[in-house]
Each structure stands twice: as structure tokens, then as C-alpha cells.
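Novice: Below are the sequence and a predicted model; questions follow.
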Amino acid sequence: MLRFTAFLGAAATAGLLLPEGPTPGAATRPGAASGGAAGAAGPPMAAGQAVRASAYRLEPMTAQLPGRRRALPPVRRRPFHRLPESTGRTMVLTFDDGPDPRYTPAILRTLRRYDVRAMFFLCGEMATVHRDLVREIADDGHVIGNHSWSHPLIPGLAPSGIRAELGRTSEVIEEVTGLPPLWYRAPFGAWNRHSFEIGAELGMEPLAWTLDTLDWTEPGTGTIVSRVLDGAAPGVVVLSHDAGGDRSQSVAAIRNYLPELLEEGYRITVPRR
């Protein structure tokens, strides 16, 4: 029965993204990597800090409607890394580890200025504290994904631990936005068979990235901008962060590279699953 249900999900999601080779950007430093751990270095955040609601209200780009039953997606053996080439000069911007009231609102303002949608992979322990900000992300029409609860190394967890990390986060996102997340990303880009199986059971597809800005290393705003512009290509999925440390360079970088990408004819979009 599970395999038959997975087959039905495959028909619903075929052609949206193309899975490719091994996951890029696996962890290269303790406690952080391309998905720096939430709650890393940086000034303390005020719990429950209010975020002013945006006047920018658009329908979410996902097709899922409240109350509609979803066919479960198939169990993948590797994550998606990019959009299909057939989409033309299209790119996806993604931000991990948030939401963080120090940096996420500024990124949202930039996206709003250029009428662009992005994907935000949230950590549950951040989302549950900053619910107003989660709601603002959703109200602005961005896609919210699951990035686990506490940003652990998934392969080191028992299946019950993986289920708790992903399940709790999906519950918070659905509680705040009214919709469960349809995408998830493993912390550090570290996936395993159990994570694919449990993610599918929770109705989510795994999304990795094509281009890692390495912004968690704080290489300088100019370096981040150059990496994005030099790596721009049809179907590319860009990985950046809006939490997990000092992300002021990431905030400044998107102000620079986003208008240049648009001027070069790129369309910034999100998956419509």
C-alpha cells in the first residue's frame, strides 16, 4: 500500500525538479556547514520578539489548499539539486536556519522590493519562538520548508529521532501558517535512507542545492555576491542563510546580486508543488 501511494505521489511531482548526483556541500566543519546550526554565534535574541506584519500580501506559490488530501511523494534515494533546464533562465533562492529577527526581516524587504519569491527552510526551535516572522514569510508568498527542529546531524539519529525532528517542525509550521511544509532539507546536507522515508511519510520532498554561497564562513559581502553571479545558470538552486550566526553579509549580498540577476534576465521562482 505504501509503495502504491508513493507511486501516486510520483505522478503529482514528476518534472518539477531533477535529482542529480551526490549531495554537494556536506559538513566540513564541526557544528556547522552549508546549513549552520541555529543558535550559533551572535547576539542573543529576544524570545517572542514581535515582528511588524508586512502589508505585502500575496497568495503562496504552492498549489496545496487547506483541507485537500495529498498523495504522499515517492521515497527518494537522493535529494533534488536543481530545477530542470527546460524552465529557461530560472533560479531559486533558498535561506536556511531561520527565522531570525535580526536578519530575516531585511531579506524579506529586499525580496518584496523586487517582487520575488524564495524558499525559507526553517528550524523548528527558531520557528516556535518567532511565529510572527514565520507568518510574515508565508503571507509574503514564500515557500516554507522543514530544516529539522534543532539542526542535528541526521545520520547520527535513530529513526525515532529523525521523526521527532521533522515531525515537530512540520507541526509548528502548519500550526502557524495553516499548511504543512512540502519540502525539507537535511542539516549539513547530510541525508540517509531513514530521512528520505520519514520525509516522504510526512508528505515532503527533499531539496538540496546547486550553488553554496558559503556565507556561513563570513567571506565578505563582495565574495558572496561574486559566487552567486558567477554561478548563475538556468535551474540553479542557491543556498544562503538568514540565521545561525552573523548573517549581515548575507543581508547585504542579496541587495546587490538580486537586481543584477534580474537585469541579466533571470527569473527568480519557487517550486509550485
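Specialist: Ah, there it is.
Novice: going forward, measure contacts between C-alpha atoms and count neighbours the same way
Specialist: Noted.
Novice: didn't D139 look like it was pressed against P60?
Specialist: Yes: counting by Cα atoms under 8 Å, D139 touches P60, with 7.1 Å between them.
Novice: Can you show me the helices along the stretch 151-273 of the chain?
Specialist: With DSSP state H, counting those that start in this stretch, the ranges of helices along the stretch 151-273 of the chain come out as 159-177, 193-201, 221-231, 248-263.
Novice: List the buried residues of the longest one.
Specialist: Of the residues in helix 159-177, those buried under the neighbour-count criterion (16 or more other Cα atoms under 10 Å) are 159, 162-163, 165-173, 176-177.
Novice: can you check the last one too?
Specialist: Along helix 248-263, these residues count as buried under the neighbour rule (16+ other Cα under 10 Å): 248-259, 261.
Novice: what's it packed up against?
Specialist: Contacts defined by 3 or more Cα pairs under 8 Å, 6 or more residues apart in numbering; DSSP states H and E place helix 248-263 against helix 104-113, helix 221-231.
Novice: Check it against this one:
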Amino acid sequence: MNEYQNKMKKSKIKRKNELVVLFLSLIVFFCGFFIGSRVALKKQAVLSTFNRNTEIQNKNLKNDEIKNRFTTFQPAGVYMPWKQKRKDGEKVAYLTFDDGPSLNNTPRILEILNKNNIKATFFLIGKNAEINKDLVKEEVKEGHVVANHTYSHQLKYRQNPSLFVDDVNRCNLILRSVIGRDYDLKLVRFPGGSFNTRGLNMNPFKDAITKAGYHYVDWNDWIGDASGNNIPVDNLMNELKKYTNHDTVVILMHDAAAKTTTVQALPKVIEYLKSRGYTFETLN
């Protein structure tokens, strides 16, 4: 009987020890699970923060790129790159396109420029930019410079100069609304140019736009597409070759809807300029 009681007593002690071990094992397991979960959550939080910070940094880099491209360092007033002495000995061509964007010609011009890895400067009419916002965004996305060609493109210059400035400001607001608030390039091209010709006295308008903080640029070379529509490509090339005699050339072209032969001439324009040793840059 005593032997049986001793066996029972030992069996109870064994079961008790097993329960204690099991209980302690469960405690260790849950503690490990809890600590592991906390570590995993912490790692996830760190990774999430890293991803979020990376996303913000990438966005800031993109914004900085746009800001740098569209922040002008030119003083207000007339801007004539061909009169600035270059110290690098390079021959530089600035391809510029006025009066766009247009649905038929601007995409084709962008395609040609992209194929040749060339960046250009587009002087946009505000009312055209307003209805072709996607094309404005595409120009910016492709790395081109977008500048101001007034909102309404009035050529007569019979209004008060303050109204002209208002028209330029309106275009600037349109461009900023499409490109973003980092757009701050106060670069203007007067419709028809700022020349005191055609019986016009442009001085009051140039003074007004300068006081408003803008700098304006004309051109010292062109292809002659401002003279009419459907001008043969050979004629456009002949006009270009007449004036390509400077180390720096700002070339006037147009991407308005009617200027289809300009698009046809563009590959030849690029080929000719390259053969003359020109590299390509954008205005600022």
C-alpha cells in the first residue's frame, strides 16, 4: 500500500513538474512572440518611414529640377545671347518656336527634337496653352523650356503699355497653373518682336515690361516661316543660311497650326546646324 501511495505521489509530482514546464514554455513562447511582433512592427515602421522619405525626396528632386529650369537668373530688360561673349569657344544654336502649342504640329516637333536629343524653347500664346494643357506638360516633361508670348498675341501695339503687361501677366498665370507654382521664368518674346519697325514705337512697351520684372528676347536668325504659310522647305532653308553667321544664333520658328512646312524643314535645319558645328541649348 505504501508502495502504491509512493508511486501515486511521484506520478503527481511528475505531472506537476510537466505542467510547470509547459506553463513556463508557454510564457517563453508568448514573450518571444510579443517581442518578435514588436521588432517586426518597428522594422515595418522604419521601412515605411524610409519609403515615405524616399518618395518625398524624389518628389522634391523633381520639383527642384523644374524650379531650376524655370528660375531665371537674367536681369529684367533686353536679353541678347548673341552679344554675350562665350569663353568656351562653342558655337551655340537656340531653337525657338512661337505661337503654339498646336495639336497637329507641336507633337511632331517634339518627336523630332526627342529623336535628335535636342532641347528647345517654346514661346507659348496663353490662350493656346489654356486649351492644350497636355502639350504644355509634355514640353516640360521632355525637358524643354516654356516661355511667355502673351495671352492674346496682339500685334498692333495700339493699347496702353500697362494693358500689354496685363496680357503678359495673364499668360504667365496660365503657364504657372499648368506647370506648377515653381514656374518663375519671366522670359517674354513680343509678338512680332520688340523691334522699332513697322511704324511702331516699341520703347514704351519695352520699358513697361522691364519695370514689371520681365526680360525679353528677339532673334538674330530665322527660317522665314513668319512670312506666310506653306512656304516651301527649300525657301525656309535658304532663309536660315542667310543669317547663320554668328557663333550664337537664336533661330525663330513657329509651331502654330498652319506652319506645316516648318515641321518638314526641322530635320534639315538640325542637320545643317550640326554640320556647321553648332550645339544646342535653351534660353533662360
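Specialist: Thanks, I have it. Here the structure is a predicted model, which means the values were calculated and not measured.
Novice: Any idea what the TM-score is?
Specialist: The TM-score (TM-score structural alignment, normalised by the length of the first structure) is 0.68; 210 aligned residues with a Cα RMSD of 2.8 Å.
Novice: Dump the helices and strands packed on helix 248-263 of the first structure to a markdown table, plus mean neighbour count and distance to V270 of the first structure.
Specialist: Below are those laid out as a markdown table (neighbours: other Cα atoms under 10 Å; distance: least, Cα to Cα, whole Å):
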| stretch | mean neighbour count | distance to V270 of the first structure |
| --- | --- | --- |
| helix 104-113 | 18 | 13 |
| helix 221-231 | 17 | 17 |
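Novice: related to what we said a few turns ago, could you point out which of the helices of the stretch 151-273 of the first structure sits nearest T110 of the first structure?
Specialist: helix 248-263 (6.3 Å; Cα to Cα).
Novice: Kindly name the residues of the second structure that line up with the closest one.
Specialist: Mapped onto the second structure using TM-score structural alignment, helix 248-263 of the first structure spans residues 260-275.
Novice: Give me the longest strand you can find in the first structure.
Specialist: strand 90-96 (DSSP state E).
Novice: Pull out the buried positions in it.
Specialist: 90-96.
Novice: With stretch 265-273 of the first structure instead?
Specialist: 266-271, 273.
Novice: So the spatially most central residue of the first structure, which state does it fall into?
Specialist: Nearest to the geometric centre of the first structure sits F121, at 3.0 Å (Cα atoms, centre = their mean). Classification of F121 of the first structure using DSSP: H, G, I helix; E, B strand; the rest coil returns strand.
Novice: Aligned to it, what sits in the second structure?
Specialist: In the second structure, the residue paired with F121 of the first structure is F123, using TM-score structural alignment.
Novice: separation between that match and G36 of the second structure?
Specialist: Separation of F123 of the second structure from G36 of the second structure (Cα to Cα, to the nearest Å): 61 Å.
Novice: same thing with Y272 of the second structure?
Specialist: Remark: distance between Y272 of the second structure and G36 of the second structure (Cα to Cα) = 69 Å.
Novice: try N116 of the second structure
Specialist: N116 of the second structure is 56 Å from G36 of the second structure, by Cα to Cα.
Novice: Kindly report the same for K268 of the second structure.
Specialist: As judged by Cα to Cα, K268 of the second structure and G36 of the second structure stand 68 Å apart.
Novice: before we move on, what about I179 of the second structure?
Specialist: In terms of Cα to Cα, I179 of the second structure sits 48 Å off from G36 of the second structure.
Novice: again with N117 of the second structure
Specialist: Taking Cα to Cα, one finds N117 of the second structure at 53 Å from G36 of the second structure.
Novice: Over to N169 of the second structure?
Specialist: Distance from N169 of the second structure to G36 of the second structure, counting by Cα to Cα: 61 Å.
Novice: Tell me who's in contact with the aligned partner of N220 of the second structure in the first structure.
Specialist: Aligned counterpart of N220 of the second structure in the first structure: T210 (TM-score structural alignment). The contact partners of T210 of the first structure, by Cα atoms under 8 Å, 6 or more residues apart in numbering, come to 24, 81-82, 236-239.
Novice: Swap in 7 Å and give it another go.
Specialist: 81-82, 236-238 (Cα atoms under 7 Å, 6 or more residues apart in numbering).
Novice: Which of those residues sits closest to A106 of the first structure?
Specialist: V238 (18.0 Å).
Novice: which position in the second structure aligns with the closest one?
Specialist: Match for V238 of the first structure (TM-score structural alignment): I251.
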